[in-house]
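Peer 1: okay, sequence plus prediction incoming.
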Amino acid sequence: MRAADPKAAIAGLCLDPIDWAKNEENPSTAGGGAYTRGTKLIKICGITNPDDALVACQSGANLIGVIFVPKSKRCVTTEQGRAVVDTVRTFGERTARTSLKLPDSGSPISQMIGNARVLEQSSRRPLVVGVFQNQTPEFIREMVDSCGLDLVQLHGNEGMEATSSDICSVPAIRVVDIDTDPETGKASESAVETILNSITKDPLAILLDTSIKGEKVGGGTGVLFDHTIAEKIQNSGVPVIIAGGLSPDNAQDAVVATRPWGIDVCGGVEASPGIKDHSKVKKFVEGIRSAAIEADKGF
């Protein structure tokens, strides 16, 4: 009853073998209907030092992002990355990388749903995500091993298959850029269909971020994309994380309106590039948690 298309949700339950076959052939209908569990994950990205990492953890963030992309103002060294990991591990009272035991489901969307539940449970103690963009698998694996990263996030044009654990050595989040017109704020009419048809079983999760038409590489724009795209993708069963232009002032509205599975913020909680404003971090996390409770009413 909560699904945008109850008929499709019933078919997704696979009560008839024919429905199962259709789900396997068409990823846009797999997974048993709309995602309805609400906002479960908060990621604070662009962390460069232990103090900011500790505040993010204390505030209630699930994922702590460290960026290894050279062009980024928030790029960290191996030593900085390791220091953040050590802080997060100490906070979570653990001494080793958290290993995610992911299911092996039939369709890509079913896989995303199973992965989401595992990540929710595993990130109750914060995890560290290393962010990379068009960098070699060898470099990614080196940073994973040297810093002790729990997860990675691929932010370039590497493709879905590049997120395989066999390539990255740990589960990987795949960033999907929403190509947005800077004047109208609109994305392509086929954006949702294109994304759903591109999903494979390789990524741990999907993160939607803004890219600006005409620019070569997306991400880090500080611009909101049309969040109805996220809502439509979740109505097809895929839990998504949203990023791009979020701050303590607007993220609560996004949660109430779209109920995304996850929220990712970077520049919106900074005092300066690479340095977090601790009061903004706390306000952001508190606001998301409060808005998630409000958005869940009636579900």
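Peer 2: Great, that's in hand.
Peer 1: contacts and neighbour counts: CA atoms only from here.
Peer 2: Will do.
Peer 1: now do the strands in this structure.
Peer 2: Counting by DSSP state E, the chain has strands at residues 41-44, 63-67, 127-132, 151-154, 172-180, 205-212, 240-242, 262-265, 270-272, 275-276.
Peer 1: presented hereafter is structure B, for comparison with structure A:
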Amino acid sequence: MGALSVPSTWDVSRLRSASQLGSTFNCAPGQNVSLRVGIEQCAPWKRNCLGVRCSAGNDDYHPVVKMCGITRAEDAVVAAQAGAVYVGMIIWPKSKRSVSWSQAKEICAAAREYGAEPVGVFVDESSSEIERACDSVGLSFAQLHGEGSRASALQLPRSLKTICVMHADPQGSLQTTISAEMEKIIDWVLVDGLEGGSGLKFDWKNFCVPELALRKGWLLAGGLTPENVAEAVKLLRPNAVDVSSGIAGPDGIAKDHKRIFAFMDAVRSSACLSVQK
């Protein structure tokens, strides 16, 4: 694949400096946030993810960010430069945000070049289909979103890191069960609404985080936006947050770069406010 083409209108050097290791950002009055982006530090199977660290108090709560439904390499670049640690691509062909394997390769290269780790999202594919896609695209992470893909988890190679999706109904009641055998091999849990990528959230106040998610580490998804992610983080304190529709542009597919940065700003601020509770 040729070199990534980035529109000349972008000030890439400004974006790069905004996410350099140890850069500081304004938070609540009198506070600073240090954004530390590093895949080795933020790997989901390591519980102490270094995503956002607040200088207030001794609580090092710092959720990391996954931006999902990426369909263009330029969106992956902006997401990574804004501070997203993970960039998700939907390989499942029935999604309006699905990408081909060749598109996924380009997005992977862009994400890694700018410091993020790509994640492939699967829904009803078999283990052999998931493995072929990951090998072809060059993915180390697979997010298993549907019954079909979750059932394939036990047959996937252990070298492939897995994020297992559980679903909550609008009232916040968990609707997905994970077998004891599967619990042993998954690396992280993601809790989403009933329809992933719909932009609909569930009742966070009524939701009880499952013990499996607390033990493995977990991502919160479902209807998150720059306007509400701070509330979600303060209520549930997930290890990570996952956003897709909430940063989409008018067509619901391509990402709105201003909303990407607004989402990251809201996560940083919410981490500081949570520390001060």
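Peer 2: Happy to help now that I have it. Fair warning: this is a prediction, and the values are worked out from it, not measured in the lab.
Peer 1: circling back to that earlier point, could the strands of the first structure go into TSV alongside mean neighbour count and distance to Glu25 of the first structure?
Peer 2: Below are the strands of the first structure laid out as TSV (neighbours: other Cα atoms under 10 Å; distance: least, Cα to Cα, whole Å):
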stretch	mean neighbour count	distance to Glu25 of the first structure
strand 41-44	26	30
strand 63-67	28	33
strand 127-132	26	32
strand 151-154	26	27
strand 172-180	24	22
strand 205-212	24	20
strand 240-242	26	22
strand 262-265	26	27
strand 270-272	15	44
strand 275-276	22	45
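Peer 1: for those, which one sits closest to Met160 of the first structure?
Peer 2: strand 172-180 (6.7 Å; Cα to Cα).
Peer 1: the closest one vs strand 127-132, what angle?
Peer 2: Between the axes of strand 172-180 of the first structure and strand 127-132, defined by axes from the mean of the first three to the mean of the last three Cα atoms, to 10 degrees, the angle is 60 degrees.
Peer 1: what packs against strand 172-180 of the first structure?
Peer 2: If contacts are counted by 3 or more Cα pairs under 8 Å, 6 or more residues apart in numbering; DSSP states H and E, strand 172-180 of the first structure sits against strand 151-154, strand 205-212.
Peer 1: please enumerate the helices of the stretch 151-277 of the second structure.
Peer 2: Taking DSSP state H, counting those that start in this stretch to define them, one finds helices in the stretch 151-277 of the second structure at 180-183, 211-216, 229-236, 257-275.
Peer 1: on that earlier part again, so which of the strands of the first structure gets nearest Ala251 of the first structure?
Peer 2: So among the strands of the first structure, strand 262-265 is nearest, using Cα to Cα, at 8.0 Å.
Peer 1: who's in contact with that closest one?
Peer 2: 39-45, 240-247 (Cα atoms under 8 Å, 6 or more residues apart in numbering).
Peer 1: which two among those residues are spaced furthest apart?
Peer 2: Lys40 and Gly245 (19.5 Å).
Peer 1: how about TSV for the helices and strands packed on strand 172-180 of the first structure, with distance to Arg174 of the first structure added?
Peer 2: Formatted as TSV, those follow (distance: least, Cα to Cα, whole Å):
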stretch	distance to Arg174 of the first structure
strand 151-154	5
strand 205-212	5
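Peer 1: wait, which of the ones you listed is closest to Val256 of the first structure?
Peer 2: strand 205-212 (17.3 Å).
Peer 1: for that closest one, the distance to its chain's centre please.
Peer 2: How far strand 205-212 of the first structure lies from its chain's middle: 8 Å, per Cα atoms, centre = their mean, to the nearest Å.
Peer 1: same question for stretch 188-199 of the first structure.
Peer 2: 17 Å.
Peer 1: how near is Leu15 of the second structure to Asn239 of the second structure?
Peer 2: 25 Å (Cα to Cα, to the nearest Å).
Peer 1: I misspoke; the intended subject was Glu129 of the second structure.
Peer 2: For Glu129 of the second structure relative to Asn239 of the second structure (Cα to Cα), the value is 29 Å.
Peer 1: same check, this time on Ser127 of the second structure
Peer 2: 27 Å.
Peer 1: who has more neighbours out of the two?
Peer 2: Asn239 (27 against 19; other Cα atoms under 10 Å).
Peer 1: what lines up with that one in the first structure?
Peer 2: Alignment note (TM-score structural alignment): Asn239 of the second structure maps to Trp261 of the first structure.
Peer 1: contacting residues around that match?
Peer 2: Trp261 of the first structure touches 37-41, 239-241, counting by Cα under 8 Å, 6+ apart.
Peer 1: mind putting these into CSV with distance to Ile64 of the first structure?
Peer 2: As requested, the contacts of Trp261 of the first structure are exported to CSV (distance: Cα to Cα, whole Å):
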residue, distance to Ile64 of the first structure
Arg37, 22
Gly38, 20
Thr39, 17
Lys40, 15
Leu41, 11
Pro239, 19
Val240, 17
Ile241, 14
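Peer 1: tell me which of those persist in the second structure.
Peer 2: Shared contacts between this structure and the second structure among those (both residues aligned by TM-score structural alignment, their matches' Cα atoms under 8 Å) comprise 39-41, 239-241.
Peer 1: do you know how far the counterpart of Gly196 of the second structure in the first structure is from Leu154 of the first structure?
Peer 2: Alignment note (TM-score structural alignment): Gly196 of the second structure maps to Gly219 of the first structure. The gap separating Gly219 of the first structure from Leu154 of the first structure is 11 Å, by Cα to Cα.
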